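Visitor: Based on what follows, work out the 3D shape:
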Amino acid sequence: MERRAAVKNMLLALGAAVSTSTVLSILGSCTEDANTGWVSTFYDPSEFKVVDNLVDIFLPKTSIVGGKDLNLAQFVDMMSNTVLDEEKQATVKLGSKVFITRFEEKFDKKIANASKEDFEAFIALYMNIPKDKEEEVFSLLDTTDYKGLSKSKQQDYLLYTFLTTVRSYSFLGYYTSEIVEDKRMELS
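Guide: Okay, here's the model as predicted:
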């Protein structure tokens, strides 16, 4: 029952209007081996590679399982496809395209050829930022009509919307995972 309460609290924190049973159902369907031929329902293959790497960076394996161990990229994909409304889906998809474009420009290579170190270096540019820049990003994300922003601000808005969506769903899946819950209970 503790797990259901955690899901409910996390959904409220994320501002999502989706039932706990929906989240647990989606999470439960992600427990299979990642190599079983599962096909992304929301992200195209290059976008899904980005999501998979982001999950691994946001939730690396430590003394307990990491995001990749739990196949949370699948969870993020299914949540994005199932929970987000059409407008938010379009914004997240555009954000993933901005991510890929900026990444490929920065490293002068296709995303398919990127290493984990490339992803870590790129994410650091956007997530390891000073407090004043962080406040600017949060203010930007509070924008109700991003299309009224300058072109560069629109691109930033889309990129950060994508990153925060992937991060939020990654953490939601992780902290509501039965495996993580069991491990936390063992440690306490």
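Visitor: From here on, just use CA atoms for contacts and neighbour counts.
Guide: Fine.
Visitor: which SS state does the most centrally placed residue in the chain fall under?
Guide: Nearest to the mean C-alpha position of the chain, by C-alpha atoms, centre = their mean, lies residue 166 at 1.1 Å. When classified by DSSP: H, G, I helix; E, B strand; the rest coil, residue 166 comes out as helix.
Visitor: ok, now which ones touch it?
Guide: 51, 54, 55, 76 (C-alpha atoms under 8 Å, 6 or more residues apart in numbering).
Visitor: so residue 184 is in which element?
Guide: helix 178-187 (DSSP states H and E).
Visitor: again, but for residue 53
Guide: Element membership of residue 53 [criterion: DSSP H and E] is helix 45-58.
Visitor: so what does that helix touch, helix or strand wise?
Guide: helix 72-82, helix 86-107, helix 116-127, helix 151-175 (3 or more C-alpha pairs under 8 Å, 6 or more residues apart in numbering; DSSP states H and E).
Visitor: and that helix with helix 86-107, angle?
Guide: 80 degrees (axes from the mean of the first three to the mean of the last three C-alpha atoms, to 10 degrees).
Visitor: Now helix 45-58: buried residues?
Guide: 47, 48, 49, 50, 51, 52, 53, 54, 55, 56, 57, 58 (16 or more other C-alpha atoms under 10 Å).
Visitor: can you check stretch 102-116 too?
Guide: Result for stretch 102-116 [16+ other C-alpha under 10 Å]: buried residues 103, 104, 111, 114.
Visitor: The structure of the following sequence is requested for comparison with the preceding one:
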Amino acid sequence: MDRRKALKNMGLSLGYVVATPTLLSIVQSCKTEKTLEWVPDFFTKEQGETLISLVDLILPATDTPSASELQVHLFIDKFSKEVMPKEQQDVFKTTFNAFTNTALKDSGKESPKELTSANLDMSLSKALKISKGQQKENDKAIMVYNNAIAAQNSSVVLADDVACYAFASKLRGLTIWGYKTSEYVGEKVLAYLPIPGEYIACGDVEELTQNKAWSL
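Guide: All right, here's what the predicted structure looks like:
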């Protein structure tokens, strides 16, 4: 299945909701900001450069534009700063650092600027391509860690491999979410009807929307 078909069939399975003034304003601002002049608000400049590479590894250009072409990295940066609670921000930064440090160790590089797309791709695959059983164990450890952070308990730490999984899975979810809420995907890939027309209660989905998920 190509990406266009996958996006058409994908509902809000990630559990995110976007129909709020704050989130819609984030999406709107990402449309107007020039990437070449981008200075991250939440991440460091170095992390921002790594973020661009990572989102494009998750969603490279195929029959639809890449994630960075739709400014998904800007969306993630703004969402992290403006919407995430302080505890989630701390966890995201901590796991980002753990992921980067592990990528440096595995690649033998000394600086994040030296990490190539191949290096980052290897680290993403290593973090995400694990068994379902290991995913469940990691999710349990992450839940315990998040609860400890919320309770300001610093005695609980994440193992490096679990931290890498936490960051990679979080980033993948945000990347897909940001991509789906972009103007391009909303208008050109998903079922789009800015001015609702007639209500057809018993209409066939395949016939009415070509089996596409609805846009915003």
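Visitor: TM-score for the pair, please.
Guide: The TM-score (TM-score structural alignment, normalised by the length of the first structure) is 0.81; 175 aligned residues with a C-alpha RMSD of 2.6 Å.
Visitor: The residue nearest to the centre of the first structure pairs with which position in the second structure?
Guide: When the second structure is aligned by TM-score structural alignment, residue 166 of the first structure is paired with residue 171.
Visitor: How about residue 68 of the first structure?
Guide: Residue 68 of the first structure maps onto residue 68 in the second structure, by TM-score structural alignment.
Visitor: and the residue nearest to the centre of the first structure, how far is that from residue 159 of the first structure?
Guide: Relative to residue 159 of the first structure, residue 166 of the first structure is positioned 11 Å away (C-alpha to C-alpha, to the nearest Å).
Visitor: Please confirm that residue 29 of the second structure is located within a helix.
Guide: Yes: Residue 29 of the second structure: assigned to a helix according to three-state DSSP.
Visitor: burial measure for it, as a count.
Guide: Applying other C-alpha atoms under 10 Å, we find 13 other residues in the vicinity of residue 29 of the second structure.
Visitor: Same question for the one 5 residues further on.
Guide: Here the count is done by other C-alpha under 10 Å, and residue 34 of the second structure has 11 residues near it.
Visitor: Now do the same for it: its match in the first structure.
Guide: Using TM-score structural alignment, residue 34 of the second structure pairs with residue 33 in the first structure.
Visitor: Give me the distance between residue 91 of the second structure and residue 135 of the second structure.
Guide: 18 Å.
Visitor: do the same with residue 148 of the second structure
Guide: When residue 148 of the second structure is compared with residue 135 of the second structure (using C-alpha to C-alpha), they lie 20 Å apart.
Visitor: same check, this time on residue 160 of the second structure
Guide: Taken as C-alpha to C-alpha, the span from residue 160 of the second structure to residue 135 of the second structure is 14 Å.
Visitor: Over to residue 75 of the second structure?
Guide: To residue 135 of the second structure, residue 75 of the second structure is 27 Å away according to C-alpha to C-alpha.
Visitor: of these two, who's got more company?
Guide: A count of neighbours by other C-alpha under 10 Å puts residue 75 above the other of residue 75 of the second structure and residue 135, at 25 against 17.
Visitor: Which residues are in contact with that one?
Guide: 26, 27, 30, 178.
Visitor: run the last query once more with 10 Å
Guide: Applying C-alpha atoms under 10 Å, 6 or more residues apart in numbering, we find residue 75 of the second structure in contact with 23, 26-31, 68, 174-175, 177-179, 181-182.
Visitor: what do you get for residue 57 of the first structure?
Guide: So residue 57 of the first structure contacts 51, 66, 67, 68, 116, 117, 119, 120, 123, 167 (C-alpha under 10 Å, 6+ apart).
Visitor: how would you label the third one: helix, strand or coil?
Guide: Three-state call for residue 67 of the first structure (three-state DSSP): coil.
Visitor: ok, for it, nearest residue in space, not its chain neighbours?
Guide: Nearest residue to residue 67 of the first structure, sequence neighbours excluded (C-alpha to C-alpha, 6 or more residues apart in numbering): residue 59, at 5.0 Å.
Visitor: Over to the first one?
Guide: Using C-alpha to C-alpha, 6+ apart and skipping the chain neighbours, the partner closest in space to residue 51 of the first structure is residue 73 (5.9 Å).
Visitor: Kindly report the same for the fourth one.
Guide: Nearest non-adjacent residue to residue 68 of the first structure, counting by C-alpha to C-alpha, 6+ apart: residue 56, 5.6 Å away.
Visitor: same deal with residue 160 of the second structure?
Guide: Closest to residue 160 of the second structure by C-alpha to C-alpha, 6+ apart is residue 98, at 6.3 Å.
Visitor: Compare the contacts of residue 75 of the second structure and tell me which is most surrounded.
Guide: If you rank the contacts of residue 75 of the second structure by neighbour count (other C-alpha under 10 Å), residue 179 sits at the top with 26 neighbours.
Visitor: Quick check: it vs residue 100 of the second structure, distance?
Guide: Distance from residue 179 of the second structure to residue 100 of the second structure, by C-alpha to C-alpha: 23 Å.
Visitor: Also residue 60 of the second structure?
Guide: 20 Å.
Visitor: likewise residue 106 of the second structure?
Guide: On the measure of C-alpha to C-alpha, residue 106 of the second structure and residue 100 of the second structure end up 10 Å apart.
Visitor: okay, and the common contacts of the two?
Guide: 120, 123.
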